[in-house]
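Q: show me the folded form of this:
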Amino acid sequence: MTLIAPATTVVETTYGPVRGTTDGPVDVWKGISYAAAPTGKRRFAAPVAPRPWTEVFDADRFGPVGPQSAMPGMSLGEDVRQDEDCLSLNVWSPGTPGDRKPVMVWIHGGAYFRGASSQPVYDGRALAENGDVVVVTINYRLGAFGFVDFSSLSTDRHRFDTNVAMQDMIAALRWVQVNIAAFGGDPDCVTVFGESAGGGAVTTLMTMPSARGLFHRAIAESSPATSVYNQERAAHVARTFLEILGGADDPVERLLTASTDELLAASDELFSRIPSDTPGTLAFGPVVDGDLLPDYPVNSYWNGTALRVPLLIGTNKDEASLFKLMKSPLMPLDPDVIRGMFAEIAAEHPDVEFPDQARIESAYSGLATKSDAMGLTRDFGFRLPTLWIVEAHSRYAPTWLYRFDYATPMLKALKIGATHATELPYVFGNIAHGPKEVTYLLGGLSTGRKVSERMQRRWLAFAKSAVPTGAPGEPAWNAYDRDGRATLLIDKHDTVVPDLDGPLRAAWGEQVIAFA
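A: Modelled structure (predicted):
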């Protein structure tokens, strides 16, 4: 009689052994450190390797998330605490060591300011089980802790690094390259995917030389790809942050010794002040430093220096309605503010031929209503950067464009439709992920499950083969090119539309602009 050894969830990583748990057919490891705590003198510094351990680490709960203020309606997960020591990741695997399953590494969104890998909607079990893939979700530094560039304040005594949160992501991807085989994953078949700020991180990572070889395909959902800024603006943001923080006779000492709560409070105020002072810009985001990030990402796509990996990218039909509902400062909706934003951009870029403003306004009924303004800011913030990328990247690598249009009856009744982030439950297969979920109160759950099945099928096929094929009978989704400009329209029934965004391009023109 042959005895079968019981399955074990203890895995040896390069830094030490970790013990996971089992969730049905999927093994799960949570809270694995991929970098040392970015605290003390390492605050605002590039990540370094964690200190190795010898005792088995029980990876049975999510690690701390980056410090952030609470946001109504957004759960970071049950019993999750906040701490600057937040550089950890989680793994869901349906495989065993020796398998070589495709790997999908998720970067969460949240305006580079909020969010966490522990959010219930990002639970990787369904995606891992349904797709037979290894799913990894990561935490990274947020807000002022990761996305304010203090390098202009460096002295002989102390150096502040640039793009530390982007370097966190690269450190996590390097961890995946070295360790994921022990969890049943294939380090030669890694897809990085993310939404909103996470989508922006994806489109930025594709233009960072240090990310070369760390992933092999990319999915960017609702990427604010042009929300990347130059060092002059970064220095201004750093000075503004110090002004808000106060007590900075010695800026280096103040930044290194301020409490987490002090930095978080100043981060909150900066989050609101910057887009109020300069509409259309974010307080936090990647910075063109000439080294880690050599150029504005859209420029890199256009000149062919972005990583030439297959890309699946798209936006949601009603992106801006969520920001209107939340009264968020991130997207300007007042027509006069929008006109002022254009005037400021044109003044800052006198060498760029800015699209004719009258022609743009006419495409949105002259900005006569808040609805017109919402459409314009949606396109300016999300759809146009996406179109610029596909027009450019498709010349160098296979590229697929989609638009997510599906909205449940409840979301239509609330007049938010297929707004920002509503595709996420369908991608992860977690479409009813909480007892207070209101999305399906007026029905639509059965249709939603079918939408999720189709999206997962496309996303998973792309992760496995670099081609987002559907099931037999589903419309063929061809790669984007300047002849057909195919776009997958995701709704109750999927369709493929040629040149869906033709009117948008006609209004704005095809001039690529890197907004600083």
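Q: use CA for all of it now, contacts and neighbours both
A: Noted.
Q: A helix includes residue 482, no?
A: No: looking at residue 482 with DSSP: H, G, I helix; E, B strand; the rest coil, it is coil, so not inside a helix.
Q: chain neighbours aside, what residue packs nearest to it?
A: Closest residue to residue 482 apart from its sequence neighbours, by C-alpha to C-alpha, 6 or more residues apart in numbering: residue 391 at 7.1 Å.
Q: that neighbour: helix or strand, and which one exactly?
A: Following DSSP states H and E, one finds residue 391 within helix 384-393.
Q: for the very next helix or strand once past that helix, which outside residues touch it?
A: Of the helices and strands lying after helix 384-393 in sequence (DSSP H and E), the nearest is strand 399-404. Residues outside strand 399-404 that contact it (C-alpha atoms under 8 Å, 6 or more residues apart in numbering): 310-317, 390, 393, 418, 423, 477-480, 486-491.
Q: just how off-centre is strand 399-404 within its chain?
A: Mean-position distance between strand 399-404 and its chain equals 16 Å (C-alpha atoms, centre = their mean, to the nearest Å).
Q: distance between the helix or strand just after that strand and the chain's centre?
A: Remark: after strand 399-404, the chain's next helix or strand is helix 409-413, criterion DSSP H and E. Chain-centre distance of helix 409-413: 26 Å, with C-alpha atoms, centre = their mean.
Q: for the spatially closest residue to residue 80 that is not a sequence neighbour, what are its contacts?
A: Distances taken as C-alpha to C-alpha, 6+ apart place residue 64 nearest to residue 80, at 6.2 Å, with adjacent residues excluded. Shown in contact with residue 64 (C-alpha under 8 Å, 6+ apart): 31, 80, 81, 82, 83, 84, 85, 86, 88.
Q: one more, for comparison:
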Amino acid sequence: MPTTTTTPVTTALVTTTAGQVAGTDDGTTATWKGIRYAQAPVGPLRFRAPVPVAAWDGVLDATAFGPAAPQKANPSVPLAPGTVTDEDCLSLNVWRASAAPAAPLPVMVWVHGGAYAFGSSSQPLFDGSTLVSTGEVLLVTVNYRIGALGFLDLSSLSDDQQTFDSNLALRDVILALQWVQENAAAFGGDPDQVTLFGESAGGGLVTALMAVPSAAHLFHRAIAQSSPVSSMYDSARARTVADRVLAELGLDASQVGRLRELPADALVEAGSAVYAQVPAQAPGTLAFAPVVDGDLLPEHPVTVLREGRANPVPLLIGTNKDEAALFTFMKSPLIPITEEAITTMLTDMAEQDPTLELPSREQILATYAGQHARGIGLGIAREIGFRMPTLWAAEGHAAVAPTYLYRFDHSTPMLKALRLGATHATELPYVWGNLHADSKDLTFALGGRGTGREVSRRMVARWRSFATTGAPTGSDDLVLWPPFDPHTRRATMVIDRHDRVVDDLDATVRAGWGEKVLSFS
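A: Predicted coordinates for the structure are as follows:
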């Protein structure tokens, strides 16, 4: 019988400000999982700003992930088998190469996506082993409240008897970043070199936090992948969503206090119903997203970024070539694809702000000359949802800090056969170096894994380089990525089988959509 050997796993003991935590070290990667950074947001703490975790006695077992936030199952955002969901979900995980660092490591803090209603830091895709394997960075992955429990804004219903806070999920991430400031050094990290990065909803939280004054000292670089930069709304719109959720539960505003008594599952169900209703009735809008509340988030992030007034940290930002194809494939209402939905969206924008100079239908359609109806719909959805807001952010922020713009174009034969291409979220396995994270994933069913590994090698190197130096240079064999400058060449890194820099990649799109920032209030 052949003999097998297993890598011995040792205990990795670290003392945090709240107490000791015991993780694991397999000789390659040291991990600490499920570290609570806030008290359970239940009972009187539901719909309130998070409260820092209380100190504990003894040693906390940090060898398993904490619960994911309550949510409905979603095949496009797969959780790990056996994942437990619970309202007591405010935990984070730390990853580091086993070897003790000679000097404090730059820290990368990940905020997962999932349309503000799905996902978790414990998804297999976000295994941090590859990112930390070279010993150049420390990684922290964060859970935050999602759906109605994280984004329902009841602050307008506060009174003398009860208080509700706005922007709960944003506050969760801020508290996690404060935890990083206080505890990164204990794990070998440098709290003065923190890169906040996220994708989709996570990217939206990143760009929102760049406009939050109280978060300015908590991170020093930012990466926003496919951020819905402009998909945030004012308190009036947030109140209409709150009223919808109350009505779904058979309650009115006078009974808002009962929301603290209901089971979390009831709020998930009501939130899910409203999550589907809002974009179906008002195309281009979301039920749950950060709110421009005049308090934590004083102004719309897309305005702050466009005007060059955001936290002046180096920014790496971009989108995928075929962002909207996934939403069509999943029959999701989140992105308007049909002519009727797009027309309704533009009409609603004009009605909300009569002074807004919307591009004409003919002007927009000229951008997609020669394309069939599906291609036009996907293009318009891609631009209004992701690409144009990303361009507006890059154009403004480049005036105050180094800004690097990309478009991810790489696709596998299988994704091309499915007419998905380089759609939303398909860059994630490459960024994380986890091309095998999901055994059911058909991405490489028709080949392309070898090319994928090379694309991933370059992306991991660039993302790590940005976190360590503020520039996505990577190794000497990579194509030089120049900063974006809206007044000169407007350089964009196109990430594909072979990377290339393209000047003014979006010239045609910009001509069609114009220079005005378009967003809902």
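Q: care to give me the TM-score?
A: Scored against TM-score structural alignment, normalised by the length of the first structure, the superposed chains reach a TM-score of 0.96; 511 aligned residues with a C-alpha RMSD of 1.5 Å.
Q: before we move on, the earlier item: in helices, which of the contacts of strand 399-404 of the first structure fall?
A: Here DSSP state H is the test, and the contacts of strand 399-404 of the first structure give 390, 393 as lying in helices.
Q: can you give me the helices in the stretch 51-200 of the second structure?
A: In the stretch 51-200 of the second structure, the segments counted as helices under DSSP state H, counting those that start in this stretch are 129-132, 147-151, 168-183.
Q: the longest strand seen in the first structure vs the second structure, average offset?
A: For the first structure, the strand with the greatest residue count under DSSP state E is strand 185-195. Compared with the second structure after the fit, strand 185-195 of the first structure shows a mean deviation of 0.5 Å (mean C-alpha distance after the TM-score superposition for the first structure).
Q: how about the contacts made by the alignment partner in the first structure of residue 158 of the second structure?
A: Matched by TM-score structural alignment, residue 158 of the second structure corresponds to residue 154 in the first structure. Contacts for residue 154 of the first structure (C-alpha under 8 Å, 6+ apart) come out as 160, 252.
Q: if we ignore the residues flanking it in sequence, what's nearest residue 53 of the first structure?
A: Using C-alpha to C-alpha, 6+ apart, the nearest residue to residue 53 of the first structure is residue 16, at 4.9 Å.
Q: the one you found maps to what in the second structure?
A: Per TM-score structural alignment, residue 16 of the first structure is aligned with residue 19.
Q: tell me the contacts of its match?
A: For residue 19 of the second structure, the contact set (C-alpha under 8 Å, 6+ apart) comprises 55, 56, 57, 58, 59, 60.
Q: give me whichever of the helices of the stretch 51-200 of the second structure is most buried.
A: helix 147-151 (a mean of 27; mean count of other C-alpha atoms under 10 Å).
Q: quick check: that helix compared with the first structure, mean distance?
A: Superposed on the first structure, helix 147-151 of the second structure shows a mean distance of 0.5 Å to its aligned residues (mean C-alpha distance after the TM-score superposition for the first structure).
Q: ok, back up a step: need the counterpart of the residue nearest to residue 482 of the first structure in the second structure.
A: By TM-score structural alignment, residue 391 of the first structure lines up with residue 395.
Q: quick one: that match from residue 457 of the second structure, how far?
A: 28 Å (C-alpha to C-alpha, to the nearest Å).
Q: more crowded one of those two?
A: residue 395 (21 against 17; other C-alpha atoms under 10 Å).
Q: list the contacts for the more buried one?
A: Contacts of residue 395 of the second structure (C-alpha under 8 Å, 6+ apart): 306, 484, 485, 486.
Q: okay, these in CSV with distance to residue 446 of the second structure and neighbour count next?
A: CSV is the format used below for those (distance: C-alpha to C-alpha, whole Å; neighbours: other C-alpha atoms under 10 Å):
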residue, distance to residue 446 of the second structure, neighbour count
306, 42, 21
484, 36, 25
485, 39, 21
486, 40, 17
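Q: pick out whichever of the residues you listed sits closest to residue 97 of the second structure.
A: The shortest gap between residue 97 of the second structure and any of the contacts of residue 395 of the second structure belongs to residue 484, at 32.7 Å (C-alpha to C-alpha).
Q: can you find the partner of that closest one in the first structure?
A: Alignment note (TM-score structural alignment): residue 484 of the second structure maps to residue 480 of the first structure.
Q: what of residue 428 of the second structure?
A: Checking TM-score structural alignment: residue 428 of the second structure goes with residue 424.
Q: and for residue 121 of the second structure?
A: Under the alignment by TM-score structural alignment, residue 121 of the second structure pairs with residue 117 in the first structure.
Q: give the contact list for its match.
A: By C-alpha under 8 Å, 6+ apart, the contact list for residue 117 of the first structure reads 65, 89, 90, 107, 108, 137, 138, 139.
Q: what do you get for residue 226 of the first structure?
A: Contact analysis of residue 226 of the first structure by C-alpha under 8 Å, 6+ apart lists 296, 297, 298, 381, 385, 514, 515.
Q: please say which position in the second structure it maps to.
A: Per TM-score structural alignment, residue 226 of the first structure is aligned with residue 230.
Q: a helix runs through that match, doesn't it?
A: No: assessed with three-state DSSP, residue 230 of the second structure is coil; it does not lie in a helix.
Q: and the gap between it and residue 391 of the second structure?
A: Distance from residue 230 of the second structure to residue 391 of the second structure, counting by C-alpha to C-alpha: 11 Å.
Q: now do residue 133 of the second structure
A: 33 Å.
Q: ok, these two, which is more surrounded?
A: Taking neighbours as other C-alpha under 10 Å, residue 133 of the second structure and residue 391 compare with residue 391 leading, 22 against 17.
Q: for residue 368 of the second structure, see how far away that one is.
A: If you measure residue 391 of the second structure against residue 368 of the second structure using C-alpha to C-alpha, the figure is 18 Å.
Q: now do residue 459 of the second structure
A: Taking C-alpha to C-alpha, one finds residue 459 of the second structure at 30 Å from residue 368 of the second structure.
Q: correct me, but residue 191 of the second structure touches residue 184?
A: Yes: the pair residue 191 of the second structure / residue 184 is scored as a contact, 5.9 Å apart, by C-alpha atoms under 8 Å.
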